[in-house]
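[1] sequence first, predicted model second:
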Amino acid sequence: MQVVDDHVEVTETEASSGVKGQGVRYVLAISLLAVIIVLSAIWIIPALLNQ
C-alpha cells in the first residue's frame, strides 16, 4: 500500500485479499437442475394425462 499525493494505491493482491466464495457455482448448478426438473414435469405430466 502506497500513499500517493492525496490517495492510497493498493496492488491487485491487496485489494482482493478477502476470501473469494465458491457459493455462486453451487447456486447456479442447483438452480439449473431445478429448472430442468420443473420444466420437464410441466411438459411430461400433461403428455401422460392426455393419452
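    Happy to help now that I have it. Residues are numbered from 1 along each chain as shown.
[2] going forward, measure contacts and count neighbours with C-alpha atoms only.
    OK.
[3] for the protein, which segments are assigned as helices?
    Assigned by DSSP state H, the chain shows helices spanning 12-15, 23-49.
[4] here's the one I want to compare it with:
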Amino acid sequence: MAGVEAFAGIYRHLLEEVTMATQRHGQIIETPTEARQAEPGPSVLALLSVSTGLAILILGIVWFVFFRT
C-alpha cells in the first residue's frame, strides 16, 4: 500500500500547486504563470509563416510539373 500512499501524497501536492485566479476590489489577480498561459509568442508566428510558405512552394511545384500545358 506504500504506492497508493505515495500517489495520494503526490496528488495532494499537485492540488495545492493549482491556484485559481482570484478577484480583489473588482480586479482579477493571477500569478505570472497563469497570465502567460495563452500567449503563443513569436516562435508560433515563425512556424506558421514557414509552413505556409513551404505549402505554397510545394503546391506551385506540383502545379508546374503536372498541370502546366
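    Now that the structure is in, tell me what you want to look at. Because the structure is a prediction, the values reported are computed rather than measured.
[5] for the helices of the first structure, give me JSON lines that also has distance to Val4 of the first structure and mean neighbour count.
    Formatted as JSON lines, the helices of the first structure follow (distance: least, CA to CA, whole Å; neighbours: other CA atoms under 10 Å):
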{"stretch": "helix 12-15", "distance to Val4 of the first structure": "16", "mean neighbour count": "9"}
{"stretch": "helix 23-49", "distance to Val4 of the first structure": "36", "mean neighbour count": "10"}
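[6] present those as TSV; the columns should include distance to Gln2 of the first structure.
    Below are the helices of the first structure laid out as TSV (distance: least, CA to CA, whole Å):
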stretch	distance to Gln2 of the first structure
helix 12-15	11
helix 23-49	33
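[7] closest one to Val3 of the first structure among the ones you listed?
    Proximity to Val3 of the first structure (CA to CA) singles out helix 12-15 among the helices of the first structure, at 13.9 Å.
[8] how far apart are stretch 47-61 of the second structure and its match in the first structure?
    Compared with the first structure after fitting, stretch 47-61 of the second structure deviates on average by 0.3 Å (mean CA distance after the TM-score superposition for the first structure).
[9] corresponding residues in the first structure for that stretch?
    Mapping stretch 47-61 of the second structure onto the first structure (TM-score structural alignment) gives residues 27-41.
[10] can you list the neighbours in contact with stretch 36-52 of the second structure?
    In this structure, no residues lie in contact with stretch 36-52 of the second structure by CA atoms under 8 Å, 6 or more residues apart in numbering.
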